[in-house]
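Asker: this is a predicted model, with the sequence first.
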Amino acid sequence: MIIAVPKETGKLEKRVALIPETAKQLVDKNFDVWIEKDAGHASNFLDSAYEEAGAKVIADRDKLFSEADLLLSILTPPEEDLQKLKKDSVLVCFLWALQNEELVEKLQSLGVTSLGMDAIPRISRAQNMDALSSMSSIAGYKAALIGANELDRYLPMMMTAAGTIAPAKVLVLGAGVAGLQAIATAKRLGAKVEAFDIRPEVKEQVESLGGTFVEVPDVGEDTETDSGYAKELSEDKQERQRQVIHEHAQKSNIIITTALIPGRPAPLLITKEMVRDMQPGSVVVDIAAEQGGNCELTEPGESVLKHEVKIIGPLDLPSRLAYHASKLYSKNMLALLNLLIDEEGELNFDFEDEIILKTTITHHGEIISPMLKESES
């Protein structure tokens, strides 16, 4: 079996799907591992390291795609590359199938089996495969650093001969993996941290990191999906939530927004009226920019100044820590392959296994994913 890793073509993408360490583990299991030339260069994994691990460095991209049995990548390769994949080959990457109906249809028509790293279920047995959590943790950490860097104030309390400076106030919206990491990082930097989430059950996690949990009274409905994500609230509940956020936003120096709903645009949490009422010089870092953003004034991929507030909509947070992001993603990928490949070294699509069932999007020209089937019905 040829396991191939292409160089990512995304404009801001610096990660690589396999690092030399995990490539060697696959080589030791007698797989042929092909790495496109310079695939790991942007994340400081050089071709020589892959060759030392026993992988083969391939300069011919067409050859890599056309002969791959199993193709591993971060982002979905461009359509012109997908066309080169042979029938019954397997593609594993971030697919975001709910938002990419045409891509799913293309993979069906090509007869390519596809697995979405974004579709791995959030169950205890799949924790070591959960690439979304790995990347979200990096995004939350980096967002806190960006906020601190862009703010024209100290984060910690400072006692100086000229007087005492109060700590900066950071508000984190969304206490999932990214939000919790943002809370922990901002707290380590000395800020006073508040956090909001519609799921009251995360209060204990927020407080364990030293943050103060902001509660919306009388939400009065189930706020979490079976997969552990926040549910979208009814409009009147959303309005009540915005009122509470507005009150706290006015007192915050940095707001970090992290709220996402799978398969849906990011929920609106920060309105233009809230931005207008924030203190001059405040900073909003909108992690959800790629899905439209949690802030009404976010411009994805840009840093803009609105009402004297800097609003940053980064699209490449995991890539800004490409070395460790690649390392974590690679280990997530290896854990999935260890489940998918049997003792004889063959791919075994056992759809009785919840992880394989929910992660597989297409197989032999059919849609397998229960999530997609539900969305079609």
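Answerer: On my side now, so go ahead.
Asker: rest of the way, CA atoms for contacts and neighbours
Answerer: Will do.
Asker: ok, G263 - contacts?
Answerer: W96, L98, Q99 (Cα atoms under 8 Å, 6 or more residues apart in numbering).
Asker: wait, I254 sits on P167?
Answerer: No. Using Cα atoms under 8 Å, I254 makes no contact with P167, being 11.6 Å away.
Asker: look at the two and report which has more neighbours.
Answerer: A direct count of neighbours by other Cα atoms under 10 Å for I254 and P167 places I254 higher, at 32 against 18.
Asker: quick one: contacts for that one?
Answerer: I254 neighbours (Cα under 8 Å, 6+ apart): G147, A148, L151, A168, K169, V170, L171, S282, V283, V284, V285.
Asker: below is an additional structure, to be compared with the one above:
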Amino acid sequence: MGQTIFIPREIDAIESRVGASPDTVKRLVGLGFDVIVESGAGTLSRIPDADFAAVGGKIGKAADAGKADVVLKVRRPSEAELKGYKPGAAVLATMDPYGNDAAVAAMARAGVTAFAMEFMPRITRAQVMDVLSSQANLAGYQAVIDGAAEYDRALPMMMTAAGTVPAAKVFIMGVGVAGLQAIATARRMGAIVTATDVRPAVKEQVASLGAKFLAVEDEEFKAAETAGGYAKEMSKEYQAKQAALTAEHIAKQDIVITTALIPGRPAPKLVSAAMVASMKPGSVLVDLAVERGGNVEGAVPGKVVTTANGAKIVGHLNVP
């Protein structure tokens, strides 16, 4: 008898993803597993039950979790869900353990073997399992789309016989996977793009995408450049100079996208209320770190806030 894999419907109201696709279910069935997909698990990802059934998945109900040797999820299981799992079951999901000690303890009590997919080492061999990069990539793309929609004007330069609309200025703060995709997307849409990051090593990546890198390039910055590509704590003097440059720059931007996250820590505050207040009416800030406290002062999780000066701060949840 083959081992049973269960794909549940996600219970979190903001989660529209599903832990498997017809393509992955087909491969698992081909390896000899019995795969049960809870009815409706793929609906919000636009995958009907019939698509899973067509590749050999069995359509089941939530209670079928009790038969499973392996559960494939998007988010960490809740206490209610854990009650339906058998002890010893392997659960693969993004576990988001930092600051959620009670939820982690609940998994231990339930006796499941939990694999946190976001802790997959970021090495070449494990790239196909790097959920952080794949989802950050999507978030970076979507941040530009959301920013453009709220901005409510054209991003590229529009030249007509009746006059010219200048290109929008987009500033990306934090050039990791999400930031790089945001730069590429904003450039494709015709914006004038600048970007900043505390890692000097990303300067070339920014330039290769046709954007301009913004940083105080003094001796300290040049020394940090040799530090192997990782973010290094800069001196207070440097931070003050960089903050002044950033503040002056933000006042001229149409769209600012912030992507800075440090695993296990609250998101660093990059944009102060004073910087937001300096922006033009109709300008937009998209905060991709809003669920971890946010990079922008005044960002509210799940809301688009309009400030006193007519700027908008976008704090959508679960952007991937």
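Answerer: Good, I have the coordinates. These numbers come from a predicted model, not from an experiment.
Asker: superposing both, give me the TM-score.
Answerer: Counting by TM-score structural alignment, normalised by the length of structure 2, the TM-score of this superposition works out to 0.93. Behind it: 315 aligned residues with a Cα RMSD of 1.9 Å.
Asker: related to what we said a few turns ago, out of the contacts of G263 of structure 1, who's the most crowded?
Answerer: Tallying neighbours with other Cα under 10 Å puts W96 at the head of the contacts of G263 of structure 1, with 19 neighbours.
Asker: returning to what we had before: make CSV out of the contacts of G263 of structure 1 and add distance to P267 of structure 1.
Answerer: Output for the contacts of G263 of structure 1, formatted as CSV (distance: Cα to Cα, whole Å):
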residue, distance to P267 of structure 1
W96, 17
L98, 17
Q99, 16
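Asker: which residue ranges of the stretch 151-300 of structure 1 form strands?
Answerer: 158-160, 163-165, 169-173, 192-196, 212-214, 254-257, 283-286 (DSSP state E, counting those that start in this stretch).
Asker: now tabulate those strands in TSV and tack on distance to E8 of structure 1.
Answerer: What follows is these, written out as TSV (distance: least, Cα to Cα, whole Å):
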stretch	distance to E8 of structure 1
strand 158-160	44
strand 163-165	45
strand 169-173	31
strand 192-196	35
strand 212-214	39
strand 254-257	27
strand 283-286	24
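Asker: can you tell me which residue in structure 2 aligns to E354 of structure 1?
Answerer: Under the alignment (TM-score structural alignment), E354 of structure 1 pairs with nothing in structure 2.
Asker: quick one: contacts for E354 of structure 1?
Answerer: With contact set as Cα under 8 Å, 6+ apart, E354 of structure 1 has these partners: P121.
Asker: and it, how far from I245 of structure 1?
Answerer: Using Cα to Cα, to the nearest Å, E354 of structure 1 is found at 38 Å from I245 of structure 1.
Asker: then V57 of structure 1?
Answerer: With Cα to Cα as the criterion, V57 of structure 1 and I245 of structure 1 are 51 Å apart.
Asker: same deal with I2 of structure 1?
Answerer: For I2 of structure 1, the distance to I245 of structure 1 (Cα to Cα) stands at 52 Å.
Asker: between these two, which one's more packed in?
Answerer: The neighbour comparison of I2 of structure 1 against I245 (other Cα under 10 Å) goes to I245, with 22 against 16.
Asker: E232 of structure 1 versus the more buried one, what's the distance?
Answerer: Using Cα to Cα, one obtains 16 Å as the distance from I245 of structure 1 to E232 of structure 1.
Asker: same question for E201 of structure 1.
Answerer: Taking Cα to Cα, one finds E201 of structure 1 at 16 Å from E232 of structure 1.
Asker: likewise for E354 of structure 1?
Answerer: According to Cα to Cα, E354 of structure 1 and E232 of structure 1 sit 25 Å apart.
Asker: now the two most distant members of the contacts of I254 of structure 1.
Answerer: Pairwise distances across the contacts of I254 of structure 1 peak at 15.1 Å for A168 and V285 (criterion: Cα to Cα).
Asker: more neighbours: the two, which one.
Answerer: The residue with more neighbours, out of A168 of structure 1 and V285, is V285; 30 against 22, by other Cα under 10 Å.
Asker: would you agree that one is in contact with L145?
Answerer: No. Assessed by Cα under 8 Å, V285 of structure 1 is found out of contact with L145, at 10.0 Å.
Asker: SS state for the spatially most central residue of structure 2?
Answerer: Nearest to the geometric centre of structure 2 sits A136, at 3.8 Å (Cα atoms, centre = their mean). At A136 of structure 2 the chain is in helix, as set by DSSP: H, G, I helix; E, B strand; the rest coil.
Asker: what does it align to in structure 1?
Answerer: In structure 1, A136 of structure 2 lands on S136 (TM-score structural alignment).
Asker: so how many other residues sit close to the closest residue to that match other than its chain neighbours?
Answerer: Nearest non-adjacent residue to S136 of structure 1, counting by Cα to Cα, 6 or more residues apart in numbering: A178, 4.6 Å away. For A178 of structure 1, the count of nearby residues is 29 (other Cα under 10 Å).
Asker: who's in contact with the residue mapped onto A178 of structure 1 from structure 2?
Answerer: Under the alignment (TM-score structural alignment), A178 of structure 1 pairs with A178 in structure 2. Taking Cα under 8 Å, 6+ apart, we find A178 of structure 2 in contact with S133, A136, N137, L138, A139, G140, Y141, T259.
Asker: T4 of structure 2 pairs with which position in structure 1?
Answerer: So, by TM-score structural alignment, T4 of structure 2 is matched to I2.
Asker: how much space between the spatially closest residue to its match that is not a sequence neighbour and I58 of structure 1?
Answerer: Nearest non-adjacent residue to I2 of structure 1, counting by Cα to Cα, 6+ apart: D32, 4.8 Å away. In this view, D32 of structure 1 and I58 of structure 1 are 12 Å apart by Cα to Cα.
Asker: D286 of structure 1 too?
Answerer: Distance from D286 of structure 1 to I58 of structure 1, by Cα to Cα: 38 Å.
Asker: more neighbours: the two, which one.
Answerer: Set side by side, D286 of structure 1 and I58 show more neighbours around D286, with 29 against 19, by other Cα under 10 Å.
Asker: residues touching the aligned partner of that one in structure 2, list them.
Answerer: Under the alignment by TM-score structural alignment, D286 of structure 1 pairs with D287 in structure 2. Residues near D287 of structure 2 by Cα under 8 Å, 6+ apart: I257, T258, T259, G294, N295, V296, A299, I313, V314, G315, H316.
Asker: ok, those in structure 1: which stay?
Answerer: Using both residues aligned by TM-score structural alignment, their matches' Cα atoms under 8 Å, structure 1 keeps these contacts from the contacts of D287 of structure 2: I257, T258, T259, G294, N295, V296, A299, I313, V314, G315, H316.
Asker: ok, these vs A106 of structure 2, which is closest?
Answerer: G294 (27.6 Å).
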